[in-house]
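**Q** Using only what follows, build the 3D model:
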Amino acid sequence: MRKVLTFEEQRAKALAEAAERKKRAKPPKESKKAIINAHRAFTKIVSFAVYRSGCPDPKGYNEYLEPNMNAEDMGREARAALMASRFISPDHPEWDAIMRWPTPEEIKALNEADKARAGVKTLKALYNGAGSVTLTLQDAKIRLKPWRYRGRSSWEGIRGHEDTVLPEDVSDEAFGKAILDALDISRSA
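**A** You can find the predicted model right below:
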């Protein structure tokens, strides 16, 4: 007859198994990430601190730019954000301070600041006509992924859409053109 484990025993077993899997797991490949949120009143580009996932990096690139940037300017600024992205491993001294998502209060403050910058009073007005694209640089390739606005200042992937992949040394103008095309896909999804 098999012994039935208590909840505490099951939890301890699961935690031990997860710790063992983590020890055996290979560290992720180094990458860099940034996000572009294009609103009607401004374009915001933010670099991320990255390990397995990414979090906005308070020491990285965080700029508000003109809403209708040309391709060359968009490519140059997006490349600057990618280059400012940092790969932060768990043994980095800033890990706990950086590798965390903003709290609901911090998100509300960011949304309020963005609404004030755009001169609107609601999130619906702020995100009306907005587009979002994430950029990932890994293995000398830049992946552009457009996102569909879901509502309540959140985004989701676009079903059936293939990400755009460019070489790392693509010109600023070609890079910017690909970003502008991805933003159009995001807005129309």
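**Q** switch to C-alpha atoms for all contacts and neighbour counts from now on
**A** OK.
**Q** So which residues of the protein form strands?
**A** 32-38, 43-50, 54-56, 62-65, 86-87, 131-138, 141-151, 154-157, 164-167 (DSSP state E).
**Q** Tabulate those strands in a markdown table, adding columns for distance to Arg117.
**A** What follows is the strands of the chain, written out as a markdown table (distance: least, CA to CA, whole Å):
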| stretch | distance to Arg117 |
| --- | --- |
| strand 32-38 | 13 |
| strand 43-50 | 11 |
| strand 54-56 | 20 |
| strand 62-65 | 9 |
| strand 86-87 | 27 |
| strand 131-138 | 17 |
| strand 141-151 | 20 |
| strand 154-157 | 19 |
| strand 164-167 | 31 |
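**Q** Now tabulate these in a markdown table and tack on mean neighbour count and distance to Arg21.
**A** Shown next, in a markdown table, are those (neighbours: other CA atoms under 10 Å; distance: least, CA to CA, whole Å):
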| stretch | mean neighbour count | distance to Arg21 |
| --- | --- | --- |
| strand 32-38 | 25 | 25 |
| strand 43-50 | 25 | 21 |
| strand 54-56 | 21 | 21 |
| strand 62-65 | 16 | 35 |
| strand 86-87 | 18 | 22 |
| strand 131-138 | 22 | 24 |
| strand 141-151 | 20 | 29 |
| strand 154-157 | 13 | 29 |
| strand 164-167 | 15 | 31 |
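**Q** next up, for comparison:
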Amino acid sequence: MNDTLKKKLRFSDIVYGAGATPKAVRNWMQRKQIRLTTFETDGWREFNLLDVLLLALIRRMVDHGVSVEEASDIANVVVVGHGVAFNDQATAYRNLVRFSGQNLILWRSIADWKFQVLDLAKTEANDLPPCFVCLSLEEISASAIERAVIGSEGERLDDERQIAAALEKLIITIKDATPDRNDS
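**A** Presented below is the predicted three-dimensional model:
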């Protein structure tokens, strides 16, 4: 797992890890709607695990109605600001990342989205907003990192899970490259 922490990832790997489409992520990046931890140099960009986590959280929040810009701001606070910790001794993706809390709680106020990182098991019900979205940071991070690393090592397909993941990635890429009937 120690090698996983230092791994540089390709664009296709982080997109696949986040469960997004290349077209959506390219649009977000070109419009400067998201902030990642890596920067473009000489027209190239190498991504890392923090970028995978950021994109996975952004995509999940956007799925729940948060704007891309707000989701990026929240994800950066949760991942970079709260200080996500990597366990280089982990033997499974689930244990590779540790957050300050288990869950990301999101709720809508009048003008914008509010959020809190906490452990629901240790939280009283009356301390929560009346209506909220709860995202499991552990589940999102474990899934995103595993998918990104499998995508990166897709050339060595030595078990059924890796083959299924590689096929899913290929299908997403083909769908993204196929023009919509509404585009023409």
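**Q** Fetch the TM-score of the aligned pair.
**A** For these two chains in superposition, a TM-score of 0.24 is obtained (TM-score structural alignment, normalised by the length of structure 2); 79 aligned residues with a CA RMSD of 5.5 Å.
**Q** before we move on, the earlier item: how about the strands of structure 1, which one is nearest Gln10 of structure 1?
**A** Taking CA to CA, strand 54-56 is the member of the strands of structure 1 nearest to Gln10 of structure 1, at 30.9 Å.
**Q** and the closest one, what does it pack onto?
**A** strand 43-50 (3 or more CA pairs under 8 Å, 6 or more residues apart in numbering; DSSP states H and E).
**Q** what is the orientation angle of the strand it packs on with strand 131-138?
**A** Interaxial angle, strand 43-50 of structure 1 versus strand 131-138 (axes from the mean of the first three to the mean of the last three CA atoms, to 10 degrees): 40 degrees.
**Q** Strand 43-50 of structure 1 vs strand 32-38, what angle?
**A** Using the same axes, to 10 degrees: strand 43-50 of structure 1 against strand 32-38 is 160 degrees.
**Q** Strand 43-50 of structure 1 packs against which elements?
**A** Against strand 43-50 of structure 1 (3+ CA pairs under 8 Å, 6+ apart) you get strand 32-38, strand 54-56, strand 62-65, helix 71-84, strand 86-87.
**Q** again, only this time at 6 Å
**A** strand 32-38, strand 54-56, strand 62-65, strand 86-87 (3 or more CA pairs under 6 Å, 6 or more residues apart in numbering; DSSP states H and E).
**Q** which residues of structure 2 fall in strands?
**A** 85-86, 97-98, 103-108, 113-118, 133-136.
**Q** Just put these in a markdown table and tack on distance to Leu57 of structure 2.
**A** Listed next are the strands of structure 2 as a markdown table, based on distance: least, CA to CA, whole Å:
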| stretch | distance to Leu57 of structure 2 |
| --- | --- |
| strand 85-86 | 16 |
| strand 97-98 | 14 |
| strand 103-108 | 9 |
| strand 113-118 | 13 |
| strand 133-136 | 9 |
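**Q** Tell me which of those sits nearest to Arg60 of structure 2.
**A** Of all the strands of structure 2, strand 133-136 comes closest under CA to CA, at 8.0 Å.
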